[in-house]
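J.: What follows is a predicted structure for the sequence shown.
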Amino acid sequence: MPDRTAGLAELRGDCARCFALCCVALPFAASSDFARNKPAGKPCPNLGGDHRCGIHTDLRARGYAGCTVYDCFGAGQKVSQVTFGGQDWRTGSGEHARRMFDVFPVVRQLHELLWYLTEALGLPAARPVHPDLRRMRERTERLTRRTPQELAALDVAAHRREVDVLLLRTSELVRAGAGGRSGGGRRDRRGADLVGARLRGADLRGATLRGAWLIAADLTGADLRGADLIGADLRGADLTDADLTGAFFLTQPQVDAARGSAGTRLPESVARPAHWTARA
């Protein structure tokens, strides 16, 4: 039986091999997630000269919860060590730094697609499309190894549309065997506005929640086995005692942005966030 986690390790951020690109290249605005504004291309004031965060162990308490729910899917180390051959953005000209910052978001998107494609290859029900998924994964990986100039000019949206055709087919195959009491129409919650929805104990087995807005939704004890969660916004969603066994296309940032408990059952592809166990 395919291993859903095989090949995913290389698609997790490794800060020790990155030049803190997410702390410099990306902007953030003062909000409940960030204590202050920071423009793109400017180092975060908490970033040290060694590319380490000075408040890493205290980010939530210091008002930087947004940093704790971000994952580059391994793009940081790819850009730092492969695309730019280990050359720090602090060295060379300002143009070198700008190229690095322009390329990082592009590779991050490609690596997120690699995550979904790799996970899909570990889903037995998707076996009929495994050859196509494998070819697309190899093609996407090749794109990540292009030159900085080629990456900056890449039409990522067009490539994403091609990938999505295969991911949709994968979703159909996997969810077909997931069951659930809901009728076919009720299982299709793609892009649904479920902000603050009361879904306590809901039977969402085999549902497609692609791109659904589940911000602050109450999913306590909900059954999400075999559900497609690609792009679902789970910020502040309560997953206490929910069952996400077999849920797929669920990423670590989504889980980190939600609330949960020791009783929440998660797929093997994601880890239980430390701040869940810290809840009273």
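T.: It's in.

J.: CA atoms for contacts and neighbours, from now on please.
T.: Will do.

J.: Check the offset of the longest helix along the chain from the chain's centre.
T.: The longest helix of the chain (DSSP state H) is helix 94-121. Averaging C-alpha positions (CA atoms, centre = their mean, to the nearest Å) puts helix 94-121 12 Å from its chain's average.

J.: helix or strand right after it?
T.: Downstream of helix 94-121, the next assigned helix or strand under DSSP states H and E is helix 130-144.

J.: Check it against this one:
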Amino acid sequence: MRVLSENHRPAGAASGGLELLRSDCGNCFGLCCVALAFTASSDFAIDKDAGTTCPNLQQDYRCGIHTRLRPSGFQGCTGYDCFGAGQRVSQQTFGGHSWREDAGTAQQMFRVQPVMRQLHELLWYLNQALALPAARPVHREVRNLLAHTEQLAGLEPEALLELDVAAHRGVVNQVLLKVSELVRAGFPQRRKDRRGADLVGARLKGADLRGANLRGAYLIGADLRGADLRSADLIGADLRDADLRGADLRGSVFLTQGQLNTAKGDASTGLPGELARPSHW
């Protein structure tokens, strides 16, 4: 396993920004519908092994029940976000050659997909960090890591599968922690360190959580109606079925579309400008 050193980063390398990190299923070969495994549960109606095609995937690589995923028992699909990794693997890494057309590379493509998703997730966070004025003191470090991560994402399939993504994530995380501290510095609630806290079903209606550290917190089913989450660090927080109606998430740090898609909200939920209001809210 390896991580490329900073010395191998090409000059001028950079990410294409957040737009290229949004899922574009029309340019993907349905990789999440094949490469990923899922187990029958409240999120998925059936069991499916990794590398096995979901029965709902059509020949044109589109989902046959896309408009009714949630009532059909596949709400887990609506919460999944590949950060644009699917179309990159399909159209760039494998040059537009589908796993259906070239069965010899199918398994390799399926193994590359989760690696690329992790890299694209890091690119999303790094791009977000660059948009935060409070994080300006570390923007140079962020730009360097952004360029390096983009270089890694552009490697050939064989090299991608050799990467120690966990090690690279650790390096990126150290800078993201600095970003978080800088953004949350001006809020009294920053002292509320609830990193990884078990807040399942917690009653936090109307809570002042500005600048709170909620990294990796379990907020499953939590009542966050009307809560103030501005500048709170939400990286990795589990928001499944959390009630965000009327909550203010504007300026929250490292929130993703996938997290929002698993939660409950309404028209009064304040969202960061780069994220969309889920259609089921």
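T.: Nice, I can see it. Values in this document were obtained by computation on a predicted structure and should not be read as measured data.

J.: buried ones in the longest helix of the first structure?
T.: In terms of neighbour count (16 or more other CA atoms under 10 Å), helix 94-121 of the first structure has its buried residues at 96-97, 99-121.

J.: and if you look at stretch 150-169 of the first structure?
T.: For stretch 150-169 of the first structure, burial by neighbour count (16+ other CA under 10 Å) applies to 151-152, 154, 163, 166-167.

J.: And stretch 32-39 of the first structure, by the same measure?
T.: By 16+ other CA under 10 Å, the buried positions in stretch 32-39 of the first structure come out as 33-35, 38.

J.: Looking for the alignment partner of A131 of the second structure in the first structure.
T.: With TM-score structural alignment as the criterion, A131 of the second structure lines up with G122 in the first structure.

J.: wait, doesn't that match sit right on A6?
T.: Yes - the pair G122 of the first structure / A6 is scored as a contact, 7.2 Å apart, by CA atoms under 8 Å.

J.: the more surrounded of these two?
T.: Legend: neighbour count by other CA atoms under 10 Å for G122 of the first structure and A6, higher for G122 (18 against 13).

J.: show me what contacts A125 of the first structure?
T.: Contacts of A125 of the first structure were listed using CA atoms under 8 Å, 6 or more residues apart in numbering, and they are 170, 173-174.

J.: any idea how far it is from L173 of the first structure?
T.: 6 Å (CA to CA, to the nearest Å).

J.: if I look at the counterpart of V106 of the first structure in the second structure, how far off is A135 of the second structure?
T.: Under the alignment (TM-score structural alignment), V106 of the first structure maps onto V115 of the second structure. Separation of V115 of the second structure from A135 of the second structure (CA to CA): 28 Å.

J.: and if you look at Q59 of the second structure?
T.: Separation of Q59 of the second structure from A135 of the second structure (CA to CA): 46 Å.

J.: what do you get for L271 of the second structure?
T.: The gap separating L271 of the second structure from A135 of the second structure is 20 Å, by CA to CA.

J.: Quick one: neighbours of the residue mapped onto G206 of the first structure from the second structure, just the number.
T.: By TM-score structural alignment, G206 of the first structure lines up with G211 in the second structure. G211 of the second structure has 29 neighbours, counted by other CA under 10 Å.

J.: likewise L20 of the second structure?
T.: Residues within reach of L20 of the second structure, counting by other CA under 10 Å, total 17.

J.: Please work out how many residues are found near the nearest residue to it once chain neighbours are set aside.
T.: Computed as CA to CA, 6 or more residues apart in numbering, the closest residue to L20 of the second structure that is not its neighbour in sequence is G84, at 6.3 Å. By the criterion of other CA under 10 Å, G84 of the second structure has 23 neighbours.

J.: now do A40 of the second structure
T.: 12.

J.: Please apply the same query to S41 of the second structure.
T.: Other residues near S41 of the second structure come to 12 when the count uses other CA under 10 Å.

J.: Give me the secondary structure label for the aligned residue in the first structure for it.
T.: The alignment partner of S41 of the second structure in the first structure, by TM-score structural alignment, is S31. Following DSSP: H, G, I helix; E, B strand; the rest coil, S31 of the first structure is assigned to coil.

J.: Residue in the second structure paired with L229 of the first structure?
T.: Mapped onto the second structure by TM-score structural alignment, L229 of the first structure lines up with L234.

J.: With distance to R139 of the first structure and secondary structure added, can I get the buried residues of stretch 150-169 of the first structure in a markdown table?
T.: Formatted as a markdown table, these follow (distance: CA to CA, whole Å; DSSP: H, G, I helix; E, B strand; the rest coil):
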| residue | distance to R139 of the first structure | secondary structure |
| --- | --- | --- |
| L151 | 14 | helix |
| A152 | 17 | helix |
| L154 | 13 | coil |
| V163 | 10 | helix |
| L166 | 13 | helix |
| L167 | 15 | helix |
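
J.: just to revisit the earlier point, of all the buried residues of stretch 32-39 of the first structure, which comes closest to L234 of the first structure?
T.: The closest of these to L234 of the first structure turns out to be D33 (CA to CA; 14.3 Å).

J.: Nearest residue to that closest one in space, please, no chain neighbours.
T.: Spatial nearest neighbour of D33 of the first structure, excluding adjacent residues (CA to CA, 6+ apart): G66 at 4.5 Å.

J.: thought that neighbour was touching A35?
T.: No - G66 of the first structure is beyond contact range of A35, at 9.5 Å (criterion: CA under 8 Å).

J.: Report the contact partners of S261 of the first structure.
T.: Here S261 of the first structure is in contact with 239-241, 276-277, 279 (CA under 8 Å, 6+ apart).

J.: Closest one of the residues you listed to P131 of the first structure?
T.: Closest approach to P131 of the first structure among the contacts of S261 of the first structure (CA to CA): L239, at 34.7 Å.

J.: That closest one pairs with which position in the second structure?
T.: In the second structure, the residue equivalent to L239 of the first structure is L244, according to TM-score structural alignment.

J.: just D71 of the first structure next, same as before
T.: Aligned counterpart of D71 of the first structure in the second structure: D81 (TM-score structural alignment).
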